[in-house]
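Undergrad: Got a sequence here, can you model it:
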Amino acid sequence: MIKYYNRKENKYEIEKVAGEKYLNWSYCSPVGIGLVELLLKKKLFSKLYGYYCDTKISCKKIESFIEDFNIDMSLYQKTPDQYSSFNEFFIRELNPDGRIIPSNDNALISPCDGKISAYENIDLDGLVQIKGFTYSLKELVEDNEIYNLYHGGTCLIFRLCPTDYHRFHFIDSGVCGETTKIKGHYYSVNPIALKNVKKLFCQNKREWSIFHSDNFSDVIYMEVGATCVGSIIQGYTPNVRITKGEEKGYFKFGGSTVILFFKKGVVKMNEEILTQTKLGFETSVTLGEKIGLK
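TA: Presented below is the predicted three-dimensional model:
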């Protein structure tokens, strides 16, 4: 059971998890853990499932998925019957008015839909994965110089579950550098897995870039893949100016994670989000929602 905080409704809710029984068995039982290590964390498994999700046959999953997880299709450009595969549905695009992007330069917005955890004053060698599990920024980015610039800064982790809108966007206007790609495994990023796999983010496939933001200095923008995420697709053009809210890329099928690192003193996070993180709860957010200030 995963409980999160809905700040719009000012209440806690229970997340409806796709494949929850399978996740519990895979990451909490000896046999399941063995299967994860032998097969499920491997690239081949996610790649093969990705191929299936690209086929016409996979369309039969769409209607039941929408019904089971109460997805509001009025927010999206296509109706369910217009998608040619489950993956096309999974990376569905919003209507132009599907999300509102605040024009205020001082407002830090969420780059995606998902559940956020926020950490201020970060220790570069003790970043929090989940209570009891930590990792280092150096291990995460595999760069000996960049990570030192973020001591005492802010780390934001956005967990996208399979039912979420799976495109990620820029939090500000500015210029984004080249993407660094790091090969890795494909563990689930669900809290069930995070509680059982040490340094999971440092083990999974991931990509990161430096976003030279107009209002929030240089931000490390990272995407982490997960089980059945066949691809992380970067849609932006490196070193070309972009505008706030513009799409950066998208994940193919599966739960996945976006992680942002800010330098010390650059951003002041919403107190409600910080409080919930300290209490051990993620907070639900949507693309464009204000989560902090300059």
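Undergrad: going forward, measure contacts between C-alpha atoms and count neighbours the same way
TA: OK.
Undergrad: gap between the helix or strand Gln129 falls within and the chain center?
TA: In the assignment (DSSP states H and E), Gln129 maps to strand 127-130. The chain centroid and the centroid of strand 127-130 are separated by 15 Å, computed with CA atoms, centre = their mean, to the nearest Å.
Undergrad: Do a quick rundown of the helices in the stretch 1-150 of the chain.
TA: Per DSSP state H, counting those that start in this stretch, the stretch 1-150 of the chain carries helices over the ranges 20-28, 30-35, 43-53, 62-68, 86-90, 137-141.
Undergrad: Please identify the deepest-packed of those helices.
TA: helix 86-90 (a mean of 23; mean count of other CA atoms under 10 Å).
Undergrad: what does the strand holding Gln129 rub up against?
TA: 134-137, 191, 194-195, 199-201 (CA atoms under 8 Å, 6 or more residues apart in numbering).
Undergrad: Please apply the same query to stretch 83-94.
TA: 50, 53-62, 75-78, 80, 165-167, 250-253.
Undergrad: make it 7 Å
TA: 53-56, 58-59, 61-62, 75-77, 166-167, 250, 252-253 (CA atoms under 7 Å, 6 or more residues apart in numbering).
Undergrad: what's the most distant pair in those residues?
TA: Thr55 and Leu75 (24.3 Å; CA to CA).
Undergrad: show me what contacts Tyr49?
TA: Listed by CA under 7 Å, 6+ apart, the contact partners of Tyr49 are Cys228.
Undergrad: Distance of it relative to Leu35?
TA: Plainly put, Tyr49 is 16 Å away from Leu35 if you go by CA to CA, to the nearest Å.
Undergrad: want to put them side by side, so please do this one too:
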Amino acid sequence: MNTSHTPYRVGEWLPQDQETLNDWLRQLAAKTKQADLPLQPSIQAFKEYIEGDASAFMLFTRMFNEQPKRHNTPVHGGDSGPEPEAIVENYQQMLAMCNYVLSMAPEFNETGLVGFPINAIVDRVMATESGYCAFRDPTVNTHFKRILNDWGEFLKSSESVSVLNDSPTGWLSDAAMEKMAGSREAFISTFDCDPTLPHYGFSCWDDFFTRVFKPDQRPVASPDDNNVIANACESAPYKWATNVQLQDTFWIKGQPYSLQHMLNNNADYYPEFAGGTVYQAFLSATQYHRWNSPVDGVIEMIEFVDGSYYAEAPAIGEDPAGPNESQGYITEMATRAIIYIKADNPAIGLMAFMAVGMAEVSTCDVTVKPQQIVKKGDELGMFHFGGSTHCLLFRKGVNLSFNFHGQELNEGQNYLLTSPIHVRSEIAKVVPTQGK
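TA: Next up, the predicted model:
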């Protein structure tokens, strides 16, 4: 079977096939070399750290020597062809290409969006032994955070609006509109925008990607029924699990959830969820990127966790589907925001919403405060520069019947080809315990 166009990049943040990604990298490498830009301060600081720290220097040198020589991608009907020489050859080139990215906004591409340009640059070295070590290092992730903050500032600037046009690579093209909403007419009627204004009234890339629905869109499911839980994001189901353990071997294939690590060792909260339920879903690059409360209740506590940005599960190896298959793993490892909500419904009680940053999409912007009263469907916050993955956590004894809107999912299995379910629609319902 020819799998060169297998959609293994969850959420369409990276191209569906390796050759498209390779072509994009070759073009970026050529543009970077031609531009020969001076390093921005955050990139220069990272370079100085790599070259000044013996461990970092070793790991960032070795990972490029360890990157796979070929991908097992069948070409022209069946045989695996040789992988071309590495496109990103060393950490110096990696840094230069990242530096170039900091002054560009993602373009639309029908054959494969590169919404994670830095992820694309380090895609192959992430899956090496040295990459596993380097990309989990706290100091390395501190540097990546500074770099991504710089990119975020560019994406909030007026310069980034250049990709909001109707060219084939523009986000206002017919093809992009079809991808995001089904048609241009549907986009205009669905989202808060003004097609009579330049760039549809969006001031920058970030303004466009955090766009909001018009008031009549995405109604709240059963607003007067507290047994109905609303979908917190416009997201596709990935996995659900019951009887989740406080500690588990989340780095193995299958990646069981490990509550103590997911909830950042917060002893005031993680024991509450022992034996409970976790539901996880992922967001698409072309969809809505804000989070909404799944229940009526009170915001009890908010916690931000600094974690990794480019760490894959070691069990995945050199699988090109690594970012997909690491969805469970990153709930314990990645940058994330945890919002604890005391639901009005006593059958639910304390629950948690967890927004998990992945690669470039790691800015978790919470817009609620502790002790704030929220209604089901109210905004909790948003991802900037796109979307990632999120979890809902429920305590043991909260019996739920999930509603995947016609999609068949079995407990404990990962699903990468599901379709997004509308935010604020029903995602689950509390089922009364027998005898009560």
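Undergrad: buried sites along the strand holding Gln129 of structure 1?
TA: 127-130 (16 or more other CA atoms under 10 Å).
Undergrad: mean deviation of that strand from structure 2?
TA: Per the superposition on structure 2, strand 127-130 of structure 1 and its aligned residues are separated by 7.7 Å on average (mean CA distance after the TM-score superposition for structure 1).
Undergrad: Just put the buried residues of strand 127-130 of structure 1 in CSV and tack on distance to Gly230 of structure 1.
TA: Shown next, in CSV, are the buried residues of strand 127-130 of structure 1 (distance: CA to CA, whole Å):
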residue, distance to Gly230 of structure 1
Leu127, 27
Val128, 26
Gln129, 23
Ile130, 25
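Undergrad: And the residues you listed, which is closest to Leu40 of structure 1?
TA: Using CA to CA, these come closest to Leu40 of structure 1 at Gln129, 20.7 Å.
Undergrad: gap between that closest one and Phe201 of structure 1?
TA: For Gln129 of structure 1, the distance to Phe201 of structure 1 - CA to CA - is 8 Å.
Undergrad: burial measure for the residue mapped onto Asp172 of structure 1 from structure 2, as a count.
TA: Alignment note (TM-score structural alignment): Asp172 of structure 1 maps to Val295 of structure 2. Residues lying near Val295 of structure 2 (other CA atoms under 10 Å) number 28.
Undergrad: In contact with Val295 of structure 2, which residues?
TA: Contact analysis of Val295 of structure 2 by CA under 7 Å, 6+ apart lists 229-230, 343, 375-376.
Undergrad: what would the helices of the stretch 1-150 of structure 1 look like in a markdown table with distance to Trp208 of structure 1?
TA: A markdown table is the format used below for the helices of the stretch 1-150 of structure 1 (distance: least, CA to CA, whole Å):
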| stretch | distance to Trp208 of structure 1 |
| --- | --- |
| helix 20-28 | 27 |
| helix 30-35 | 29 |
| helix 43-53 | 19 |
| helix 62-68 | 30 |
| helix 86-90 | 22 |
| helix 137-141 | 7 |
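Undergrad: Select, out of those helices, the one closest to Val285 of structure 1.
TA: helix 86-90 (18.6 Å).
Undergrad: Quick check: that closest one compared with structure 2, mean distance?
TA: Following the fit onto structure 2, the mean deviation recorded for helix 86-90 of structure 1 is 0.4 Å by mean CA distance after the TM-score superposition for structure 1.
Undergrad: so that helix matches what in structure 2?
TA: Taking TM-score structural alignment, helix 86-90 of structure 1 hits residues 205-209 over in structure 2.
Undergrad: Just give me the match in structure 1 for Leu14 of structure 2.
TA: Checking TM-score structural alignment: Leu14 of structure 2 goes with Gly19.
Undergrad: Distance of its match relative to Ser110 of structure 1?
TA: Distance from Gly19 of structure 1 to Ser110 of structure 1, by CA to CA: 26 Å.
Undergrad: Have a look at the two and say which one is more surrounded.
TA: Applying other CA under 10 Å to Gly19 of structure 1 and Ser110 shows that Ser110 carries more neighbours, namely 24 against 9.
Undergrad: Need the counterpart of that one in structure 2.
TA: For Ser110 of structure 1, the residue aligned by TM-score structural alignment is Asn231.
Undergrad: Its match and Ser293 touch, don't they?
TA: No - using CA atoms under 7 Å as the test, Asn231 of structure 2 is too far from Ser293 to be in contact (8.1 Å).
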